[in-house]
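Visitor: Fold the following and give me the result.
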Amino acid sequence: MEKILVTGADGFIGSHLVEELVLQGYKVKAFVYYNSFNSWGWLDTLPSDVLDNIEIFTGDVRDPFGVKEAVTGCDATFHLAALIAIPYSYYSPQSYVETNINGTLNILQAARELNIKRVLVTSTSEVYGTALQVPINETHPRQGQSPYSATKIGADAIADSFFRSFNLPVTIVRPFNTYGPRQSARAVIPTIITQLLSGLKEVKLGALYPTRDLVYVKDTAKGFIEIFKQETLIGEEVNIATNNEVSIEDLANKLFKLTGVEGNIISDAERLRPEKSEVYRLLGDNTKLFQHTNWKPGTTLDEGLLKTIDWFSDKNNLSKYKADIYNK
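Guide: Now for the predicted structure:
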């Protein structure tokens, strides 16, 4: 039974991935961000029968000594820890360099020194920028249209260099826009749902015309595991996408209908990206993932949105969000 280290395990995708790994019988060491509250993020909400099977490691991916300690004794590493909010990256770009680039370097160096069998580095569809051709496959040019995406391009390049220079068994996993329960309100779907369920009649959003390829979080988690199982994907970059797109405006109208709550969309200037930074179209090509694995998206957009709405409808979950405050 392989032991897998998951960094960013306390976050949205990380917590779902940890849960799925445990359910599939893997040993899991969950790397969570150290804090004085002894909070394990979303892992604290997992059922006890899952949580009891997880080894918790608290630390900071920016610290190479702690990272090496975390990697020690593991067979593989799924590296998800990152700063991901695009608007915040406009204000604090150095913190993104330190976490996303240096943090990834620390993981790669530790994995190299400890002869780790597999390393999965999490990328993002944002590295492609606005689509130059669709669907977007893994050869699409990289466009750093925000400090966030630029640091993820840098992290991907360092990961690729470790494969080429040291034969480190790295795979770059590139999820498109993942959504579902536990997602932070800096993403558009929780932004819309929390405003609607909190009784706000005016839903504040940024640009309405960009399109996104939306992947339900359970499907993303299973995609990671299927990629991990295939050694043919070592040294490769792999999209996790649905080959479908929806505009933000159409998505908002769909959520109005599914929640049964009427609302008006208000364009909020604070939520608009600078024009050259906005990514107008993301439509992913999942051909490589289909060719190498048994993965298929198991959740339609309507099904995933209904599951997400149901989770947010729980008052205990909704109370964790501040719907009236813009989360950068």
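
Visitor: contacts and neighbour counts: CA atoms only from here.
Guide: Will do.

Visitor: What is the neighbour count of the nearest residue to Gln143 once chain neighbours are set aside?
Guide: Once flanking residues are discounted, Gln143 sits nearest to Gly129: 5.0 Å by Cα to Cα, 6 or more residues apart in numbering. Neighbourhood size, Gly129 [other Cα atoms under 10 Å]: 22.

Visitor: now swap in Gly144 and tell me
Guide: 19.

Visitor: go on, Gln24?
Guide: 11.

Visitor: Now do the contacts for it.
Guide: For Gln24, no contacting residues are found, by Cα atoms under 8 Å, 6 or more residues apart in numbering.

Visitor: can you give me the strands for the stretch 151-300 of the chain?
Guide: Remark: strands assigned in the stretch 151-300 of the chain by DSSP state E, counting those that start in this stretch are 170-175, 177-179, 202-205, 211-212, 214-216, 237-240, 246-247, 264-267.

Visitor: quick one: which of those is nearest Gln94?
Guide: Among the strands of the stretch 151-300 of the chain, strand 170-175 comes nearest to Gln94, with 22.8 Å by Cα to Cα.

Visitor: Contacts for the closest one, please.
Guide: By Cα under 8 Å, 6+ apart, strand 170-175 touches 118-125, 156, 159-160, 162-163, 215, 220, 224, 227, 233-241.

Visitor: Could you also give me the structure for this next sequence, so I can compare it with the first?
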Amino acid sequence: MELANQKILVTGADGFIGSHLTEELVRRGHSVRAFVYYNSFNSWGWLDHAEPEVLKSLDVFAGDIRDPHGVREAMKGCDVVLHLAALIAIPYSYHSPDTYLDTNVKGTLNVVQAARQLGVAKVVHTSTSEVYGTARFVPITEEHPLQGQSPYSASKIGADQMAMSFYSSFDTPVAIIRPFNTYGPRQSARAVIPTIVTQLASGIEKIKLGSLHPTRDFNYVADTVRGFIAAAQSDRAVGEVINVGSNYEISIGETARMIAEIMGKENCFETQADEVRLRPGKSEVERLWAENRKAKELLGWEPRYAGKEGLRRGLEETVRWFSDPKNLKAYKAGIYNI
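Guide: Just a heads-up that it's a prediction; the model follows:
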């Protein structure tokens, strides 16, 4: 479907990926309503830092994805919904799992229920590579078994199934995009790449990390954003689950060394395992590596930051952003961000 002349709602527009997606849609000339999390500070999250030209074009709705009435109100008059609002921190899910059910599962129910009632033309629901758990085979296709190895991943499996059940039961036009390990400017320091960069940029030489041996498929945020837009545009995406990943596997330890090299600190840092940052043994996802053939076939999407060279380019852009003092000061590098 053509997005021109369509009103697009982005839930979670105040977050890391959501803010990049919202800004890109506005830059492309689309009409966007940004659903941000209501708070008494009237903060729009990362959108507060958007360019004035972007902000003046935005229609901002402050609400709570857990509230069905507010969600329905936000969706009125919208043709396409890109649903990113979610709780995503894995460690926080260990001690506050109820909030993940309310936000991720019920929040998704609220979106697809309103989409059904309002006759929305397309819902793109956000999944995560964490739903696969530790890879049983690689590269991981969309047919890989789902494994809830943390309350977070279990809640996202539930959310995915809720979204797809509305497609199966009511023909609600739902597509599911499953990003792998997105990174880039603005990401929370609860994620490993910002953890490494902020510690090094703050002059910490003995950086604290969790496990170094697990592998990940890192996807630069600009590629993930392009995946969302391609899924919104593609009629072939309806009823499908689609991986968006770089099809390149690298360990956490190797990633840390690459970042240190980019920052010119490869000879003056060392990593140490921090007990508080380690996942429970059976909860650790040991290996993630995306098969992205389906995205290429259905969406015409492929990563521009692919392979080792692409990862390095993405990390260089990420390091550049985090190393800017005005950005770095927003992060507490010496404190573990759960």
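
Visitor: Can you give me the TM-score here?
Guide: Here the TM-score for the pair of chains, by TM-score structural alignment, normalised by the length of structure 1, is 0.99; 328 aligned residues with a Cα RMSD of 0.6 Å.

Visitor: quick revisit: just send the strands of the stretch 151-300 of structure 1 back as TSV, with distance to Asn53 of structure 1 too.
Guide: Below are the strands of the stretch 151-300 of structure 1 laid out as TSV (distance: least, Cα to Cα, whole Å):
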stretch	distance to Asn53 of structure 1
strand 170-175	25
strand 177-179	25
strand 202-205	40
strand 211-212	35
strand 214-216	24
strand 237-240	27
strand 246-247	38
strand 264-267	44
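
Visitor: quick one: which of the ones you listed is nearest Ala110 of structure 1?
Guide: Judging the strands of the stretch 151-300 of structure 1 by Cα to Cα, what sits closest to Ala110 of structure 1 is strand 170-175, at 12.8 Å.

Visitor: What's the average distance for that closest one when superposed on structure 2?
Guide: On superposition with structure 2, the mean distance recorded for strand 170-175 of structure 1 (mean Cα distance after the TM-score superposition for structure 1) is 0.4 Å.

Visitor: Where does that strand end up in structure 2?
Guide: Under TM-score structural alignment, strand 170-175 of structure 1 corresponds to residues 174-179 of structure 2.

Visitor: swap in stretch 119-126 of structure 1?
Guide: Using TM-score structural alignment, stretch 119-126 of structure 1 pairs with 123-130 in structure 2.

Visitor: what distance separates the start and the end of that stretch?
Guide: 21 Å (Cα to Cα, to the nearest Å).

Visitor: how far is that stretch from where the chain is centred?
Guide: 8 Å (Cα atoms, centre = their mean, to the nearest Å).

Visitor: which outside residues touch that stretch?
Guide: Residues contacting stretch 123-130 of structure 2 (Cα under 8 Å, 6+ apart): 80-84, 108, 112, 115, 153, 156-157, 159-160, 163, 173-181, 228, 231-232, 243, 285, 288.

Visitor: Other residues contacting the lengthiest helix in structure 2?
Guide: Longest helix in structure 2 by number of residues (criterion: DSSP state H): helix 151-170. Where contact means Cα under 8 Å, 6+ apart, the residues beyond helix 151-170 of structure 2 that reach it are 87-90, 93-94, 97, 100-101, 104-106, 108-109, 112-113, 116, 125-128, 130-131, 133, 146-148, 172-176, 239.

Visitor: Now check structure 1 for the residue matching Pro97 of structure 2.
Guide: Match for Pro97 of structure 2 (TM-score structural alignment): Pro93.

Visitor: count of neighbours near the closest residue to that match other than its chain neighbours?
Guide: Using Cα to Cα, 6+ apart and skipping the chain neighbours, the partner closest in space to Pro93 of structure 1 is Pro147 (5.8 Å). When neighbours are counted by other Cα under 10 Å, Pro147 of structure 1 registers 21.

Visitor: Then the one 10 residues further on?
Guide: Other residues lying near Ala157 of structure 1 total 14 when counted by other Cα under 10 Å.

Visitor: same deal with Gly63 of structure 2?
Guide: As a burial measure, Gly63 of structure 2 scores 18 neighbours (other Cα under 10 Å).

Visitor: Give the equivalent position in structure 1 for it.
Guide: In structure 1, Gly63 of structure 2 lands on Gly59 (TM-score structural alignment).

Visitor: Pro52 of structure 2 too?
Guide: Using TM-score structural alignment, Pro52 of structure 2 sits opposite Ser48 in structure 1.

Visitor: Give me the subset of the contacts of helix 151-170 of structure 2 lying in strands.
Guide: Using DSSP state E, the members of the contacts of helix 151-170 of structure 2 that fall within strands are 125-126, 174-176.

Visitor: Neighbour count and distance to Thr22 of structure 2 added to the residues you listed, as CSV?
Guide: Output for those, formatted as CSV (neighbours: other Cα atoms under 10 Å; distance: Cα to Cα, whole Å):
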residue, neighbour count, distance to Thr22 of structure 2
His125, 26, 15
Thr126, 22, 15
Val174, 27, 20
Ala175, 28, 18
Ile176, 26, 18
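
Visitor: still on that earlier bit, OK, contacts around the match of Gly63 of structure 2?
Guide: 31-34, 66-67.

Visitor: related to what we said a few turns ago, the longest helix of structure 2 against structure 1, how far on average?
Guide: Aligned to structure 1 and superposed, helix 151-170 of structure 2 gives a mean residue distance of 0.3 Å (mean Cα distance after the TM-score superposition for structure 1).

Visitor: Please point out which parts of that helix sit buried.
Guide: Buried residues in helix 151-170 of structure 2, defined by neighbour count with 16 or more other Cα atoms under 10 Å: 151-167.

Visitor: re earlier: which parts of the match of stretch 119-126 of structure 1 are buried?
Guide: Judged by neighbour count (16+ other Cα under 10 Å), stretch 123-130 of structure 2 contains these buried residues: 123-130.

Visitor: Now render these as JSON lines, adding distance to Asn327 of structure 2.
Guide: JSON lines is the format used below for the buried residues of stretch 123-130 of structure 2 (distance: Cα to Cα, whole Å):
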{"residue": "Val123", "distance to Asn327 of structure 2": "33"}
{"residue": "Val124", "distance to Asn327 of structure 2": "30"}
{"residue": "His125", "distance to Asn327 of structure 2": "30"}
{"residue": "Thr126", "distance to Asn327 of structure 2": "27"}
{"residue": "Ser127", "distance to Asn327 of structure 2": "28"}
{"residue": "Thr128", "distance to Asn327 of structure 2": "27"}
{"residue": "Ser129", "distance to Asn327 of structure 2": "28"}
{"residue": "Glu130", "distance to Asn327 of structure 2": "28"}
